[in-house]
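Student: model the structure of this input:
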Amino acid sequence: MKAMMLAFAAIAVIAVGSNVILGQAGFSSQDRATGPAVRLDN
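Tutor: Below you'll find the model as predicted:
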């Protein structure tokens, strides 16, 4: 049971960490899928 809870915590840390790191690095789908000819309404 202890190993399972540790694995769940590790999954949560990896998921949140990768989301933050990739967001800061400019790898969001909005950044990757748009070009200079695309106008996005914010």
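Student: alpha carbons only for contacts and neighbour counts from here, please
Tutor: Noted.
Student: any idea how far residue 7 is from residue 14?
Tutor: Residue 14 sits 10 Å away from residue 7, going by C-alpha to C-alpha, to the nearest Å.
Student: would you map the strands across this structure?
Tutor: For the chain, strands defined by DSSP state E do not occur.
Student: nearest the geometric middle of it, what residue?
Tutor: Residue closest to the average C-alpha location in the chain (C-alpha atoms, centre = their mean): residue 19, at 2.3 Å.
Student: this one as well, want them side by side:
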Amino acid sequence: MKVMISAFIAALLIATAAPMVLNQFGWSSAAQTSSESVRLD
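Tutor: Got it, this is the predicted structure:
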């Protein structure tokens, strides 16, 4: 039972920390699909 609870806590921590860590590395889809050369008509 303790192992299952600790696994749930670990999964929640990973799920909450992953977006922040990935945004720091620039691995978001917005960072990869956007560019600085944009046409403004």
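Student: which residue in structure 2 aligns with the residue nearest to the centre of structure 1?
Tutor: In structure 2, the residue matched to residue 19 of structure 1 (TM-score structural alignment) is residue 19.
Student: quick one: its match from residue 26 of structure 2, how far?
Tutor: 10 Å.
Student: now residue 17 of structure 2
Tutor: According to C-alpha to C-alpha, residue 17 of structure 2 stands 15 Å off from residue 26 of structure 2.
Student: check the mean deviation of stretch 7-23 of structure 2 from structure 1.
Tutor: Superposing on structure 1 and averaging over aligned pairs (mean C-alpha distance after the TM-score superposition for structure 1), stretch 7-23 of structure 2 comes out at 0.9 Å.
Student: got the buried residues for that stretch?
Tutor: Counting neighbours by 16 or more other C-alpha atoms under 10 Å, one finds that stretch 7-23 of structure 2 has no buried residues.
Student: now that stretch, how far from the chain's geometric center?
Tutor: The chain centre lies 8 Å from the centre of stretch 7-23 of structure 2; the measure is C-alpha atoms, centre = their mean, to the nearest Å.
Student: show residues contacting it.
Tutor: Stretch 7-23 of structure 2 is contacted by residues residue 28 when judged by C-alpha atoms under 8 Å, 6 or more residues apart in numbering.
Student: what distance separates the helix ranked longest in structure 2 from the centre of its chain?
Tutor: Criterion DSSP state H: the longest helix present in structure 2 is helix 2-25. Between the centre of helix 2-25 of structure 2 and the centre of its chain there are 10 Å (C-alpha atoms, centre = their mean).
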